[in-house]
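Undergrad: Okay, here's the prediction I keep looking at, along with the sequence it came from:
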Amino acid sequence: MSKVLIVAEHLDGKLNAATAKCVSAAQALKPDSIDIVVLAADPAGVAAEAAQIAGVAKVLAVANAANAHAIAQVLAPQVAKIAAGYSHVFGPSTTFGKDLMPCVAALLGVAQVSDVMAVEGSHTFKRPIYAGNAIITVEAPTDHAVVATVRTASWPEAARGGSATVEAVNVDAALPTHTRYVGIKAGKSDRPDLQSAKRVVSGGRGVGSAENFRVIYALADKLGAAVGASRAAVDAGYVPNELQVGQTGKIIAPELYIAVGISGAIQHLTGIKDAGTIVAINKDGDAPIFEIADIGLVGDLFALLPELQAALQ
């Protein structure tokens, strides 16, 4: 009998779309049941939202003041306790999941399966390797629980309309005292979240400077899109690193991805392989980005972007 436990990702009382994508991956296992655990200081709102995901049997709400901030070392012992009786424990392959799930796997004494992009069987999965240039099939041991992160770019969000029961759960787990929340520094933006946005406009080294990046922000605002960047742009200090797209940044799958002044290093292409339509704007017609782009514009981005914005009026 297979039972899947999914660790919900949430922020500011809102459920992240990555959780519904984990449900899609869990459904591919054809399990007997899928449950979601919400850990928060006050999980009621997020739990109610999670209960609406189709295919979910039960939502476990764990209220604890220590869960006010998503600290892996605090959440992991609680998840490990709850995981007893489950055959699979899934979390999203986001910053949150990459931080938390290895801790859960370590506490359960198992090896983690990372970036699950396809389910071949109850313990057999496909995942990318070599910056996404190869896909490997991995088989987890069948004698203990499978702890895995789900490559959210490879799965659709599970449908809404569910009516799972919400159950308050008390977890008796020893929480660490050596790890504490100090603070968070994050940029504020009214734009969509990069990891879940349907449209993304990214800038690269070709943009030239942090000041010049205003043309990227302007186009993104016109399209209602999130803003991303290549590693070269981040390393050059044009934008903060939370905007980085690629192997060492965020793996995304928007419906529309516009790459401006990005040459297309393999590490960047890894982050956008699952995008719907890719548009490349670059003055170098031989740039690797054009090999994978659906639409390519060769020219000066500072001339083309104003024209594109004018056409969008």
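TA: Arrived safely.

Undergrad: For the rest of this, base every contact and every neighbour count on C-alpha atoms.
TA: OK.

Undergrad: Secondary structure class of residue 127, three-state.
TA: Classification of residue 127 by DSSP: H, G, I helix; E, B strand; the rest coil places it in strand.

Undergrad: List the residues that contact it.
TA: Residues counted as contacts of residue 127 (Cα atoms under 8 Å, 6 or more residues apart in numbering) are 114, 115, 116, 117, 118, 135, 136, 137, 138.

Undergrad: so how far is residue 296 from it?
TA: 29 Å (Cα to Cα, to the nearest Å).

Undergrad: second one coming, line it up with the first:
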Amino acid sequence: MNTHRGILIICELAGNSVHRVSFELLNKAMELKERLHEPVDCLLLGPSGKDLNELNLRGADTVYYMQSPVFKNPEEYLFKENITRFIKQHKPGIVLTGATSFGRSLAPRIAAALRTGLTADCTDLKIDEDGNFIQIRPAFSDNILAHINTVTYPKMATVRYKEFEEAQIDSSKKINIVEIEPYVSFFEKSQVIDIFSEESIDISEAEIIVAAGRGIRKKEDLKMIEELAAKLGGTVGASRALVDAGMVKSTRQVGYSGNRVKPKVYVACGISGAPQHLAGMKESEIIVAINSDPSAPIFSVADYGYVGDIYEIVPALIRDLP
């Protein structure tokens, strides 16, 4: 007999605040709750002193706050061990995690430890006529939508950031935050080293992105992309080609297998526009494309296009922009 019940959202911090993907997950979880009639709870691991009231005000029945200084930085192994033990004790039926850089690394470790399935990068979730939790995700470069029903418990899914609207705040909601101690605060046989740096940045939050693609010939040439991004007040992104070539960290990758972004301005420099890349940036508010091939697919989604050599156009933009 299945003893798992309820929906658990694994939340994360973005600086000193709750990452906004948690509010998006709450919105979808509240829809599922209407069909399941089961509680929606949140679990957040972090240092003390964080204001988590908004999670209750946006719909969470109970917010579990596991506090410890060791959670100051998101370290997968320590987080995995504590979250796994929490899930084994509380037995939720569904576990949702944001498909952020950290969530994509953490969720598979939890699923493996629990010996359960995980559907990654979902774009929708629903409860079918038989009460099954159906996880929906694109497949074959967004050409089809796969509907997946996991048979093991808990049923786990990561959900793409900025896929759903955030749950609305209801000031009449009851604040119910339960502070709990960590199950594990250190590793006896390993040492966790703080190596977090600027490269842990989540570019999905950026409002302006200047992205480089296969048109960049060597790593040193990325300096002009960085200069243009700095001049626009934005950050640098990249296509998979540059990540595979070792020129850029994977945290900068935009696309189906990287980060999905929705900035106000997206400048694509030397990016042809493969379907996998377009899937990650086509919903940007304004898209500017620079490419020497006038038939490049990137121009099909661009608001503004420059046909020409990025080695001429990008330096000119840097020079002429105020």
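TA: Looks like it came in fine. All of these numbers come straight from a predicted model, not from anything done at the bench.

Undergrad: Tell me the one of the contacts of residue 127 of structure 1 nearest residue 194 of structure 1?
TA: residue 115 (18.4 Å; Cα to Cα).

Undergrad: Disregarding residues adjacent in the polypeptide, which is nearest to the closest one?
TA: Residue nearest to residue 115 of structure 1 in three dimensions, not counting chain neighbours: residue 151, with 4.4 Å by Cα to Cα, 6 or more residues apart in numbering.

Undergrad: Spit out the contact partners of that neighbour.
TA: 92, 93, 114, 115, 116, 117.

Undergrad: Which of those are conserved in structure 2?
TA: Among those, the contacts conserved in structure 2 (both residues aligned by TM-score structural alignment, their matches' Cα atoms under 8 Å) are 92, 93, 115, 116, 117.

Undergrad: any idea which of those residues has the most stuff around it?
TA: residue 92 (30 neighbours; other Cα atoms under 10 Å).

Undergrad: Structure 2: which residue goes with that residue?
TA: Using TM-score structural alignment, the partner of residue 92 of structure 1 in structure 2 is residue 98.

Undergrad: my read: its match touches residue 28, true?
TA: No. With contact defined as Cα atoms under 8 Å, residue 98 of structure 2 and residue 28 do not form a contacting pair (11.8 Å).

Undergrad: can you tell me which residue in structure 2 aligns to residue 282 of structure 1?
TA: Under TM-score structural alignment, residue 282 of structure 1 pairs with residue 291 in structure 2.

Undergrad: right, I mislabeled it, should have said residue 150 of structure 1
TA: Match for residue 150 of structure 1 (TM-score structural alignment): residue 159.

Undergrad: give the contact list for its match.
TA: Residues near residue 159 of structure 2 by Cα under 8 Å, 6+ apart: 25, 96, 97, 98, 99, 120, 121, 122, 123, 124.

Undergrad: now, the most widely separated pair of the residues you listed?
TA: 25 and 120 (14.1 Å).

Undergrad: circling back: what about structure 1, which of the contacts of residue 159 of structure 2 hold up?
TA: Where structure 1 agrees (both residues aligned by TM-score structural alignment, their matches' Cα under 8 Å), those reduce to 25, 96, 97, 98, 99, 120, 121, 122, 123.

Undergrad: and the residue nearest to the last one when sequence neighbours are not counted, how far is that from residue 112 of structure 2?
TA: Just to be clear, that refers to residue 123 of structure 2. With sequence-adjacent residues excluded and distances taken as Cα to Cα, 6+ apart, residue 123 of structure 2 is closest to residue 137, at 5.3 Å. Per Cα to Cα, residue 137 of structure 2 is found 20 Å from residue 112 of structure 2.

Undergrad: same question, residue 304 of structure 2
TA: From residue 304 of structure 2 to residue 112 of structure 2 the distance is 45 Å (Cα to Cα).

Undergrad: so residue 100 of structure 1 sits right up against residue 75, yeah?
TA: Yes. Shown here, residue 100 of structure 1 and residue 75 form a contact pair, counting by Cα under 8 Å, at 7.4 Å.

Undergrad: mind listing the strands for the stretch 51-200 of structure 2?
TA: For the stretch 51-200 of structure 2, the strands defined by DSSP state E, counting those that start in this stretch cover 62-67, 94-98, 118-122, 124-127, 133-139, 144-148, 155-159, 177-180.
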